[in-house]
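Trainee: got a predicted model here, sequence first, then my questions.
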Amino acid sequence: MKLIRLGIAATLPIVLLASSCTSSDAGDPGSGSTTTTPAKPSIAVSVGPAPTQYNQGRKSVNFDPCVGVGDSVIAKIGFDPSSRKRMDQIHDDYSFIGCSFDQNGTVDGTTMTVRQLTISSTNITLDEFRKRDGTSSTVIQINGQDAIVHPDGPVSCFLETSGPDGALDIQLSIVQPHSAEQPCGNIKDIANVVQGAVSGK
């Protein structure tokens, strides 16, 4: 990655308690409401923990795509979940916590990586990305949210939209030799799936 320059709800019967109930009844685990913890995404290949952050003047990045984006999401957009590997950037005043994934294809009879995808959560805001890349970026909508898309040379494209910690940063790179594919032409479909999975985290 380039460096940044800057369910089914159970219906419970209602039981009317007699007026002689004491306050201790409220603490009975059988009579109180329960809290449901969201299930963690299924991930077959584990990675190491995110590195220590510094973030002078900013809040830490809390959402980690390496553990927060499941294998089913990665497979849905055509990448190999087993290629999951950590791809972080830690600087004095901002951080990117991310994961990268490969997509394999056959080129001249040889199986090789043809595309690479990096998904990061960063504490840089979408407005900061707009200011930095405004002249080279295109504004689009991702699941009804503003996003910006901008190329990074002929074989790589970035998309940023609002995320859990500031912005969700997605990079698509074409590594197949002699490919005529335009990465910015395909990144929106990928981002729609990824952002939908991350939304609300």
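Mentor: Here it is on my side, so go on. Numbers count the residues shown, from 1 in each chain.
Trainee: C-alpha from now on. contacts and neighbour counts both.
Mentor: Fine.
Trainee: list the contacts of the nearest residue to Gly48 once chain neighbours are set aside.
Mentor: Closest residue to Gly48 apart from its sequence neighbours, by C-alpha to C-alpha, 6 or more residues apart in numbering: Arg86 at 7.5 Å. If a contact means C-alpha atoms under 8 Å, 6 or more residues apart in numbering, then Arg86 has 47-48, 50, 66, 98-100 as its contacts.
Trainee: could you redo the last one with a cut-off of 7 Å?
Mentor: Arg86 is in contact with 47, 66, 98-100, counting by C-alpha atoms under 7 Å, 6 or more residues apart in numbering.
Trainee: ok, so of those residues, who is nearest Thr135?
Mentor: Gly98 (25.9 Å; C-alpha to C-alpha).
Trainee: what number of residues lie near the closest one?
Mentor: Using other C-alpha atoms under 10 Å, Gly98 has 25 neighbouring residues.
Trainee: can I assume it sits in a strand?
Mentor: Yes. The assignment for Gly98 (DSSP: H, G, I helix; E, B strand; the rest coil) places it in a strand.
Trainee: comparison target below:
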Amino acid sequence: MRKPTRRQREADVTSRLTVRTESRPRQRAATVTMAAAIAAVAGLLVGCSESNGTAPTPETSAAAPVSASPSSPPLPGSSIQVSVPPAADNAVPGKVAFDPCFRVEDSLIAAAGFDAGSRERNSAEVTDFPTRTDVGCTFWRYADINGEVALTGALDIMTSTSTLADVTGNDKYQVIDSAPINGRPAAIYRMTEEIMMSSCYAAIEAPDGTLQIAVDKAPSAAVTPEPCEQIREVAEIIAPALDS
């Protein structure tokens, strides 16, 4: 199976991974493409900090020793192979205590069906707002499509100071399931005005506010289940990290 070159991968993403991300609890309204993140253009949203923006190909996802962050180090004995920088502006532990980048282990990411080796800071982190903080990481999903390794979706895991009530009480969000996740109050929702319906979200009550989990899908990626068909399963896999 041939692996794509960076140019082939970016062209594939540009044509297939357009994502509508309006008014997520951690983001301002905007329409973006995942190709923008891959190409490292200015962050997904106005006012949000920028990540390195490069979606690694399978060959660049090799394990690297994790560097302990002075603000949110991995727990002793944790299994995280890829190093990421700490959140900006001393957001952890200055504003929130739980940083998914350092607390959600590789085994959970792999169990959810995503590439743990693609761990990177989410480009829509919010660390400098006086009333809201959102920090976390993005992970990518690949599949063999007609003998080619293709990027088919993404997983965002964010700690947010937004509360569950901020989600359930906002008419911009369509709550489709409010059953608990891993024993915690939760809501599964999507954007009311999201045209492409290529993303689905879970908000789980957490000490900092909520743990926000988003599953994004390439519109043409037939091999990947619809986001709202898999978000609960993914969230149930990730949520136990809150108890670690």
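Mentor: Cool, got the structure. In this text, all values refer to a predicted model and were calculated from it rather than measured experimentally.
Trainee: the residue nearest the centre of the first structure - nearest residue in space that isn't next to it in sequence?
Mentor: With distances taken as C-alpha atoms, centre = their mean, Pro65 lies nearest the centre of the first structure, 4.7 Å away. Closest residue to Pro65 of the first structure apart from its sequence neighbours, by C-alpha to C-alpha, 6+ apart: Gly98 at 5.6 Å.
Trainee: mind listing what the residue of the second structure sitting at the aligned position of that neighbour touches?
Mentor: Counting by TM-score structural alignment, Gly98 of the first structure lines up with Gly136 in the second structure. By C-alpha under 7 Å, 6+ apart, Gly136 of the second structure lies in contact with 99-101, 121-122, 125, 157-159.
Trainee: measure Gln116 of the first structure to Ala197 of the first structure for me?
Mentor: 19 Å (C-alpha to C-alpha, to the nearest Å).
Trainee: Phe129 of the first structure now?
Mentor: In terms of C-alpha to C-alpha, Phe129 of the first structure sits 22 Å off from Ala197 of the first structure.
Trainee: likewise for Asp102 of the first structure?
Mentor: The value you get for Asp102 of the first structure to Ala197 of the first structure, if C-alpha to C-alpha is used, is 19 Å.
Trainee: who has more neighbours out of those two?
Mentor: Between Asp102 of the first structure and Ala197, Asp102 has the larger neighbour count (other C-alpha under 10 Å), namely 23 against 15.
Trainee: where exactly do the helices run in the first structure?
Mentor: Using DSSP state H, the helices found in the first structure span residues 65-68, 71-76, 126-133, 187-198.
Trainee: looking at these, spot the one closest to Val107 of the first structure.
Mentor: Nearest to Val107 of the first structure, of these and by C-alpha to C-alpha, is helix 71-76 at 20.9 Å.
Trainee: so Ile237 of the second structure touches Ile109, yeah?
Mentor: No. Counting by C-alpha atoms under 7 Å, Ile237 of the second structure stays clear of Ile109, with 8.2 Å between them.
Trainee: just give me the match in the second structure for Ile140 of the first structure.
Mentor: Per TM-score structural alignment, Ile140 of the first structure is aligned with Ala179.
Trainee: for that match, what are its contacts?
Mentor: 186-187.
Trainee: recalculate using a threshold of 8 Å.
Mentor: 185-187.
Trainee: with Pro183 of the first structure instead?
Mentor: By C-alpha under 8 Å, 6+ apart, the contact set of Pro183 of the first structure is 151, 155-157, 172-174.
Trainee: now the second structure: which of the residues you listed match?
Mentor: Using both residues aligned by TM-score structural alignment, their matches' C-alpha atoms under 8 Å, the second structure keeps these contacts from the contacts of Pro183 of the first structure: 155-157, 172-174.
Trainee: any idea which of those residues has the most stuff around it?
Mentor: Busiest of these [other C-alpha under 10 Å] is Leu172, holding 27 neighbours.
Trainee: just the strands from the first structure, written as ranges.
Mentor: 80-86, 89-90, 95-107, 110-122, 138-142, 145-151, 156-162, 167-174 (DSSP state E).
Trainee: closest one to Ile43 of the first structure among the helices of the first structure?
Mentor: helix 71-76 (5.4 Å).
Trainee: on average, how far is that closest one from the matching bit in the second structure?
Mentor: Mean deviation of helix 71-76 of the first structure from its aligned counterpart in the second structure after superposition (mean C-alpha distance after the TM-score superposition for the first structure): 1.1 Å.
Trainee: residues touching Arg115 of the first structure, list them.
Mentor: Counting by C-alpha under 8 Å, 6+ apart, Arg115 of the first structure has contacts 102-104, 172-176.
Trainee: repeat that for 7 Å
Mentor: Arg115 of the first structure touches 102-103, 173-176, counting by C-alpha under 7 Å, 6+ apart.
Trainee: could you see which of these carry over to the second structure?
Mentor: Retained in the second structure by both residues aligned by TM-score structural alignment, their matches' C-alpha atoms under 7 Å are the following of the contacts of Arg115 of the first structure: 102-103, 173-175.
Trainee: nearest spatial neighbour of whatever residue of the first structure lines up with Cys200 of the second structure, chain-adjacent residues omitted?
Mentor: Alignment note (TM-score structural alignment): Cys200 of the second structure maps to Cys157 of the first structure. Closest residue in space to Cys157 of the first structure, ignoring its immediate chain neighbours: Pro151 at 4.3 Å, by C-alpha to C-alpha, 6+ apart.
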